[in-house]
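Trainee: Turn this into a structure:
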Amino acid sequence: MTLLDLAPRSVADDKLAALPVIVIGAGPVGLAAAANLVERGIDFTILEAGTKVASSIRLWGHTRFFSPWRHLIDPASRRLLEASGWSLAAAEGRALTGQELVDDYLAPLAELPEIGPRIRYSTKALAVTRVGMDRTRTPGRAAAPFLIRVRHADGRVEEITGRAVIDASGTYTTPNPLSSSGLSPLGADQVSDHIVHALPDVLGADRVRFAGKHTAVVGAGHSAANTLIGLGKLTREEPGTRVTWLIRNPSAIRVSSSADDELPERAKLGTRLGRLVSAGIVDVVDSFQIGRLEPAGGGIRVVGTRRGEPAVVDADLVVAATGFRPDLDMLREIRLELDDIVEAPKRLAPLIDPNLHSCGTVSPHGFQELKHPEQGFFIVGMKSYGRAPTFLLTTGYEQVRSVTAWLDGDLSAASRVQLVLPATGVCSTGDSSGGSCCS
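Mentor: Sure, this is the predicted structure:
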């Protein structure tokens, strides 16, 4: 294969050039893609399922990032914002919550005149394909526009076309099931009111729901750690509050507490959680394999096995901090090349395998590792990592910088991939149910 084989078709001769690039998702990485497209003068449309920018982050906006600002801001986005008078100075040195990232960075970015008019809110992407082609047809495929079917808030379904597609739709709304088998546990539909999505605001908006209750948290990553720490504080403030931590591996601590971690806030998570466990505030049930769920009085019963023996845990609520997986149903008519294990792009998967890599040991990668047989289609951001829990925002920003350079025909810039990540010890390695390695 030569460099010419890797280059996109000449824009000057491309009949698709009049069509916009379609970006799915107006989260941090989707907006970063937009900023890079703005700088390169490429037209685009952003499809956002929510009513506002960064709709998923707003759902866990109370949670604090462990990355400093420099790892949370996309360089192209920063240049556009600073040209409008925005300044980073006031935020330097602060550990931000998700909501602060939205208010202080993402919302202003989405309001820029170069980006705002191109965002279509309450527009959910249902499917991606090619005009007049299912995935089995090959002749003329690369010359056919992409077709994206969308649904609006009023239920109206529409189809739009584009020259390329950047899928930055994330994974927060598609969590891994609670069952250790990877399937939804038997009986889950009978107790759905007692199952809570990852990262609930246990000390704020959701406090009443958890106060005085027994909560079982399932998962071994940073999402679980944040929730357990919040619930630990709640036990001291609200009588009758109890916390049980269910993990499927023998070891209880799966988050970094190393003094060598270059992200101090991340190391503090492990330290604080370890103290709660040692003090008996968080009761750990390790080696627990979940099989089914049942109603139990006014609560929920978690039924499974522990070290080969039947085991049962009764609780009022279960928090599913089991990590996330990509929604691939919308891409059934696109020719993808995904790893069999983590469901990430095949060339990227070995670089992010959670059995081998932490957040800080992922190699630089760009369009080459993200490409699929479907020319002009890319999955980026958290979704590009499939089921691997090691994603950092700065990684996604470098991904879209490379991808947009490739779309612009700038193979030199697209191939010049650089990424400096903070070193870490353990980052949810060894347990694919561990949750997300949040930025």
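Trainee: hey, let's count contacts and neighbours off CA atoms from now on
Mentor: Noted.
Trainee: Helices along the stretch 101-250 of the chain, start to end?
Mentor: 107-110, 207-210, 222-237 (DSSP state H, counting those that start in this stretch).
Trainee: Could you measure from D286 over to V243?
Mentor: Going from D286 to V243 by Cα to Cα, to the nearest Å gives 14 Å.
Trainee: Compare these two (neighbour count), which wins?
Mentor: V243 (24 against 16; other Cα atoms under 10 Å).
Trainee: secondary structure element for the residue nearest to G323 when sequence neighbours are not counted?
Mentor: Using Cα to Cα, 6 or more residues apart in numbering and skipping residues adjacent in sequence, the residue nearest G323 is G435, 3.4 Å away. Using DSSP states H and E, G435 maps to neither a helix nor a strand.
Trainee: neighbours around G435, how many?
Mentor: Neighbours around G435, by other Cα under 10 Å: 29.
Trainee: Same question for T235.
Mentor: Neighbours of T235 using other Cα under 10 Å come to 20.
Trainee: another one to check against the first:
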Amino acid sequence: MNAPTSALPTVVIGAGPIGLAAAAHLLERGLEPLVLEGGECAGNAVREWSHVRLFSTWAEVVDPAAEKLLAPTGWARPDGATYPTGADWAARYLQPLADALGDRVRYGARVTGVSRVGRDRVVDADRDEQPFTVHVRYTDGTEERLIARAVIDASGTWSTPAPLGGDGLPALGERAVADRITYRVPDLKDPAVRARYAGRRTAVVGSGASAFTALALLADLADEAGNGTHAVWILRRGIGASTYGGGEADQLPARGALGLRAKAAVDAGHASAVTGFRAQAVERVGDRLVLVAEDGRRLDPVDEVIVLTGFRPDLSFLAELRLGLDERLQAPAALAPLIDPNVHSCGTVYPHGVNELSHPEQGVHLVGMKSYGRAPTFLAMTGYEQVRSIAAALAGDQEAAERVELTLPETGVCGGAGLFDEPEPAAQSDGGGCCAAPTTLQIGTGAPVSSGGC
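Mentor: You can find the predicted model right below:
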């Protein structure tokens, strides 16, 4: 016989920035969290972009409830005015926070399915009265069935990058040349990675902050080596006044500066822009690659391709739940109009919480980058506000759940050419690039450092 629902834990999927913050807020409300992380340490996805510097400061990427939980451990708060790298964020905040949560965090625990106990998605009878069943596979191959009162999915989108093809599908030949394509910002401080791009022509596909970062890093490589390193910047749209972001008008200065660095790379001749190019195929010609557009254009051969066209949510393990998702963005239906990049390109997304993140299946919430589906420009502080609201609602404090406790910085961007292609990073660990400033937009530049492992 199942335990009373009120005595069950709330399962949080992902031990990244937003998942761990969710656990902290639940504890603050007297609710028991159980965090399931597919990787072997906290911030597993964040560590995969450890060399990238966030464009949000430390003050903007530390959750208030998490800080309260860390305080008794002797944790030293980093200088709030400085900008962490992914490695900094993971080592100096995420892992200490997970350690403070203790055995409430399980590593090597990949969620393979979520449903209602005894009810597939078709069955109506007594559905809302049943707790959730969460199926987990551990790294040693064992499986377990957990019972939960609620489920907060903060697994991010880092593990599912969007493909090269302009129609949302892989370009013809894309899989066959996978050895020459990367879907992440490369770490050019790594000698092996550096050798892959030095002295070569690299196609950079995308128009958001990740693409800006790659262009800036390749320009730095060209300046240092003077060896003909060149980037071919491929945009699906044209270049306009807003292509490079908000510049000096951006209230996140490091984000504005990143766009200006990308512009400087083009102005200096280290990168050449190709506009209105929607890739249909990629062909191997000798030892090089040729990209072919839907309109028949063929680019001059390149040696490598960096695809930074965004990320998308993995919804496969949620298939037995009744989710209310927007058909285009794959974001919660009430949230989608607030973040739709086809409409919104100026200012900020209105802070939101449980009302915008609820589904027909009561008690399940997608948060963090996962909640944005295919939309871009997610900020860590947005996710912290999401889980604060959800924890309040689960504790029965509806007034606090509906109260807005966040003011977001403005982008300074109107007219939005860049947002269409670039949803943010994040895996079964919430943050891929999730945030810092956000997950893909969150990616800024700075001196890369070693991740140092778990």
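Trainee: TM-score of the superposition?
Mentor: Overlay of the two chains. TM-score (TM-score structural alignment, normalised by the length of structure 1): 0.92; 421 aligned residues with a Cα RMSD of 1.8 Å.
Trainee: Go ahead and confirm the residue nearest to G323 of structure 1 touches R325.
Mentor: No - G435 of structure 1 lies out of contact with R325 (Cα atoms under 8 Å); the separation is 10.0 Å.
Trainee: For the residue nearest to G323 of structure 1, give me its contacts.
Mentor: Contacts for G435 of structure 1 (Cα atoms under 8 Å, 6 or more residues apart in numbering) come out as 219-224, 321-324, 389, 428.
Trainee: which one among those residues gets closest to F146 of structure 1?
Mentor: F324 (27.0 Å; Cα to Cα).
Trainee: That closest one and P175 touch, don't they?
Mentor: Yes - at 4.0 Å, F324 of structure 1 counts as touching P175 under the criterion of Cα under 8 Å.
Trainee: Show me which of these two is the more surrounded one.
Mentor: F324 (27 against 20).
Trainee: Can you tell me the closest non-neighbouring residue to the aligned partner of that one in structure 2?
Mentor: Aligning on TM-score structural alignment places F324 of structure 1 opposite F311 in structure 2. With sequence-adjacent residues excluded and distances taken as Cα to Cα, 6+ apart, F311 of structure 2 is closest to P161, at 4.1 Å.
Trainee: Could you do N355 of structure 2 as well?
Mentor: Closest to N355 of structure 2 by Cα to Cα, 6+ apart is E402, at 7.4 Å.
Trainee: same check, this time on T133 of structure 2
Mentor: Per Cα to Cα, 6+ apart, closest to T133 of structure 2 is I147, 4.7 Å.
Trainee: ok, so what distance separates the one you found from A15 of structure 2?
Mentor: Distance of I147 of structure 2 to A15 of structure 2, computed by Cα to Cα: 19 Å.
Trainee: More neighbours: which of these two?
Mentor: A15 (36 against 24).
Trainee: ok, the equivalent of the more buried one over in structure 1 - contacts?
Mentor: Aligned by TM-score structural alignment, A15 of structure 2 pairs with A26 of structure 1. Contacts of A26 of structure 1 were listed using Cα under 8 Å, 6+ apart, and they are 46-48, 53-55, 119, 168-169.
Trainee: Take these and write them to CSV, including neighbour count and distance to D340 of structure 1.
Mentor: As requested, the contacts of A26 of structure 1 are exported to CSV (neighbours: other Cα atoms under 10 Å; distance: Cα to Cα, whole Å):
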residue, neighbour count, distance to D340 of structure 1
I46, 27, 30
L47, 25, 28
E48, 25, 29
V53, 25, 32
A54, 26, 30
S55, 17, 30
I119, 23, 34
A168, 29, 21
S169, 28, 21
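Trainee: now the residue nearest to N355 of structure 2: how far from Y372 of structure 2?
Mentor: 19 Å.
Trainee: Tell me which of the two has more neighbours.
Mentor: Comparing E402 of structure 2 with Y372 by other Cα under 10 Å, the one with more neighbours is Y372, at 27 against 16.
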